[in-house]
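**Student:** What follows is a predicted structure for the sequence shown.
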Amino acid sequence: MSIGMIGQKVGMTQIFDDKGLAIPVTLLQVGPCTITQIQKNENYSRIQIGYKILNPNKLNKPMLGHFARKNLPCFKYLKEYKIKDTENYNVGDIIKVKDLKEKEFVNVSGLSSGKGFSGYQKRHKFSRGPMSHGSKNHREPGSIGAGTTPGRVFPGKRMAGRMGHRRVTIQNIQIIKIDSINNLLVMKGSIPGKIGNIIYINKL
């Protein structure tokens, strides 16, 4: 399998290897995904896959026509992947976790957990000021600019603001175990996002 898959984060647990060492793992429920579109270009081709069948009443007319032209059910999530060769793929083919292999390394992307509006210490790992009674700079940022010249704050200054809820890609995550019956993947380590978040798997 050279194209990616879409799944959902189930949760985290731990398993023990042959030496008795605890390995933190994340459970992902991946697929089955359906190929909904194939576009061929000169340099590369694109394959669109769909995940989670959706009630047609929740889609607009352009999306309904997109699925109706190919006699496919409606899907809630769509994702395109680049691919060099499309000869082995057809619209309507179903991709399952059995196409992956154990001990294989993949990239996993997802939305990280949102932390809301966070301060300097939490967001940028700033060190705090003195905690003595006379100090009035416990968790403040300190100076943020130079003075008369340039007389402004440069764009991109690390300050308080929204933290998390951004797309994060974890590279080279190993597949520990595959459960083809329940469409589950056991991945080594952590995966971005909360339980129930949609994740995207891309094979290296």
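**Tutor:** Now that the structure is in, tell me what you want to look at.
**Student:** switch to C-alpha atoms for all contacts and neighbour counts from now on
**Tutor:** OK.
**Student:** Pretty sure residue 138 sits in a helix.
**Tutor:** No - in this structure, residue 138 is coil, not part of a helix, as judged by DSSP: H, G, I helix; E, B strand; the rest coil.
**Student:** Okay, it and residue 125: tell me how far apart.
**Tutor:** Going from residue 138 to residue 125 by C-alpha to C-alpha, to the nearest Å gives 14 Å.
**Student:** Looking at these two, which has the bigger crowd around it?
**Tutor:** The neighbour comparison of residue 138 against residue 125 (other C-alpha atoms under 10 Å) goes to residue 138, with 14 against 9.
**Student:** Verify the stated contact: the more buried one with residue 130.
**Tutor:** Yes - with contact defined as C-alpha atoms under 8 Å, residue 138 reaches residue 130; the gap is 5.9 Å.
**Student:** what residues are shared contacts of these two?
**Tutor:** Common contacts of residue 138 and residue 130 (C-alpha atoms under 8 Å, 6 or more residues apart in numbering): none found.
**Student:** Tally up the residues packed near the nearest residue to residue 109 once chain neighbours are set aside, please.
**Tutor:** Nearest residue to residue 109 in three dimensions, chain neighbours excluded: residue 169, at 4.2 Å (C-alpha to C-alpha, 6 or more residues apart in numbering). If you count neighbours by other C-alpha under 10 Å, residue 169 ends up with 18.
**Student:** ok so residue 169 is a helix residue?
**Tutor:** No - counting by three-state DSSP, residue 169 is not found in a helix; it is strand.
**Student:** mind listing what it touches?
**Tutor:** 107, 108, 109, 110, 192 are the contacts of residue 169 under C-alpha under 8 Å, 6+ apart.
**Student:** Same check on residue 190?
**Tutor:** Here residue 190 is in contact with 12, 24, 25, 26 (criterion: C-alpha under 8 Å, 6+ apart).
**Student:** Now do the lengthiest helix in the chain: distance to the chain's middle.
**Tutor:** Secondary structure of the chain per DSSP state H: the longest helix is helix 61-68. In terms of C-alpha atoms, centre = their mean, to the nearest Å, the centre of helix 61-68 is set 26 Å apart from its chain centre.
**Student:** Put this next to the previous one:
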Amino acid sequence: MKFILGRKSEMTQRYRPDGSAVVVTKVVAEPCVVAQIKSVSRDGYTAVQVASGKRKRVAKPQAGHLKGIGPVAVLREIRLTPEEAKPLAVGDRITVETFVPGDVVKVTGWSKGRGFQGVVKRHGFKGSPKTHGHKDQLRMPGSSGAGGVQRVRPGKRMPGRMGNEQITVANLEIIAVDVPEHTLYVQGAIPGSRNGLLVIQGKGDLTTAKAAAPVEPAAVPAISEAPAVPAATTTQ
């Protein structure tokens, strides 16, 4: 399975080869690093922990967890099958090159927070008539339940906090990939605000850049005897 972390940038349009315009969302996906691989034997399930972004410093426990990678801004965990996680190793880099135009992906993000809202905006209630005995009741919810049960049944649609929820949109097409700019152009709208974190997942084989093997220092030959120092000569 392909996956990468990105941030929502803006909405724009791109053109297909036939000249038709497509509304797309620009997603900036900087290279991600595999920070940890979880297995069934040790953790009870299979997943990979992906790190993205940089920050100046982290707490000591996090610094120990990210040893060899460095301080990162974001950590996210993605569930995989044992077969999908087998070729991965800590330190592998994931870039936008793993995606190609035409890939169908699902994007997970957090919707914009709307604060505390009433039933008209939150649930689409029609509201009450403006006249015919109604006063200051236009946007009120009305009766909240039957009188016989003497309580409000669970699940009743009422005012409350709206937005700021995790939303996944599936069947979105990758229209274009800009490798030098680390950018994906995804068809349609994506939940969240600008600079909001996104998790992009699609079918297919994941392409990674393997972590470089540590370079062993060259051995210094031992010197058995110190070289002789020529005696200083004096001139008359």
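**Tutor:** Noted; the coordinates are in hand. Since this is a predicted model, take the numbers as computed values, not measurements.
**Student:** circling back to that earlier point, now the buried members of the contacts of residue 190 of structure 1.
**Tutor:** Taking 16 or more other C-alpha atoms under 10 Å as the criterion, what is buried in these is 12, 25, 26.
**Student:** nearest spatial neighbour of the last one, skipping sequence neighbours?
**Tutor:** Nearest non-adjacent residue to residue 26 of structure 1, counting by C-alpha to C-alpha, 6+ apart: residue 12, 4.3 Å away.
**Student:** With residue 105 of structure 1 as the reference, measure out to the one you found.
**Tutor:** To residue 105 of structure 1, residue 12 of structure 1 is 18 Å away according to C-alpha to C-alpha.
**Student:** do the same with residue 178 of structure 1
**Tutor:** With C-alpha to C-alpha as the criterion, residue 178 of structure 1 and residue 105 of structure 1 are 13 Å apart.
**Student:** now do residue 99 of structure 1
**Tutor:** Separation of residue 99 of structure 1 from residue 105 of structure 1 (C-alpha to C-alpha): 13 Å.
**Student:** Show me which of the two is the more surrounded one.
**Tutor:** Legend: neighbour count by other C-alpha under 10 Å for residue 99 of structure 1 and residue 105, higher for residue 105 (19 against 9).
**Student:** Would you confirm that that one contacts residue 203?
**Tutor:** Yes - with contact defined as C-alpha under 8 Å, residue 105 of structure 1 counts as touching residue 203 (7.3 Å).
**Student:** How far does stretch 25-38 of structure 1 sit from its chain's centre?
**Tutor:** Relative to its parent chain, stretch 25-38 of structure 1 has a centroid offset of 12 Å by C-alpha atoms, centre = their mean.
**Student:** re earlier: and the residue nearest to residue 109 of structure 1, what's its match in structure 2?
**Tutor:** By TM-score structural alignment, residue 169 of structure 1 lines up with residue 168 in structure 2.
**Student:** now its match: how far from residue 140 of structure 2?
**Tutor:** According to C-alpha to C-alpha, residue 168 of structure 2 and residue 140 of structure 2 sit 31 Å apart.
**Student:** likewise residue 28 of structure 2?
**Tutor:** Remark: distance between residue 28 of structure 2 and residue 140 of structure 2 (C-alpha to C-alpha) = 42 Å.
**Student:** Those two: who's more crowded?
**Tutor:** residue 28 (22 against 16).
**Student:** State the number of residues packed around the residue nearest to that one when sequence neighbours are not counted.
**Tutor:** Spatial nearest neighbour of residue 28 of structure 2, excluding adjacent residues (C-alpha to C-alpha, 6+ apart): residue 183 at 4.6 Å. Residue 183 of structure 2: 21 surrounding residues under other C-alpha under 10 Å.
**Student:** OK, contacts around residue 183 of structure 2?
**Tutor:** Contact partners of residue 183 of structure 2, counting by C-alpha under 8 Å, 6+ apart, are 26, 27, 28, 29, 30, 96, 177.
**Student:** how do the residues you listed look in structure 1, which are kept?
**Tutor:** On the basis of both residues aligned by TM-score structural alignment, their matches' C-alpha atoms under 8 Å, what survives of the contacts of residue 183 of structure 2 in structure 1 is 26, 27, 28, 29, 96, 177.
**Student:** how about a markdown table for those, with distance to residue 2 of structure 2 and secondary structure added?
**Tutor:** Shown next, in a markdown table, are these (distance: C-alpha to C-alpha, whole Å; DSSP: H, G, I helix; E, B strand; the rest coil):
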| residue | distance to residue 2 of structure 2 | secondary structure |
| --- | --- | --- |
| 26 | 18 | strand |
| 27 | 16 | strand |
| 28 | 16 | strand |
| 29 | 13 | coil |
| 96 | 10 | helix |
| 177 | 14 | strand |
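**Student:** In JSON lines, list the residues you listed along with distance to residue 3 of structure 2.
**Tutor:** JSON lines is the format used below for these (distance: C-alpha to C-alpha, whole Å):
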{"residue": "26", "distance to residue 3 of structure 2": "16"}
{"residue": "27", "distance to residue 3 of structure 2": "13"}
{"residue": "28", "distance to residue 3 of structure 2": "14"}
{"residue": "29", "distance to residue 3 of structure 2": "11"}
{"residue": "96", "distance to residue 3 of structure 2": "9"}
{"residue": "177", "distance to residue 3 of structure 2": "14"}
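**Student:** farthest pair in those residues?
**Tutor:** Using C-alpha to C-alpha, those span at most 12.6 Å, a distance reached by 26 and 96.
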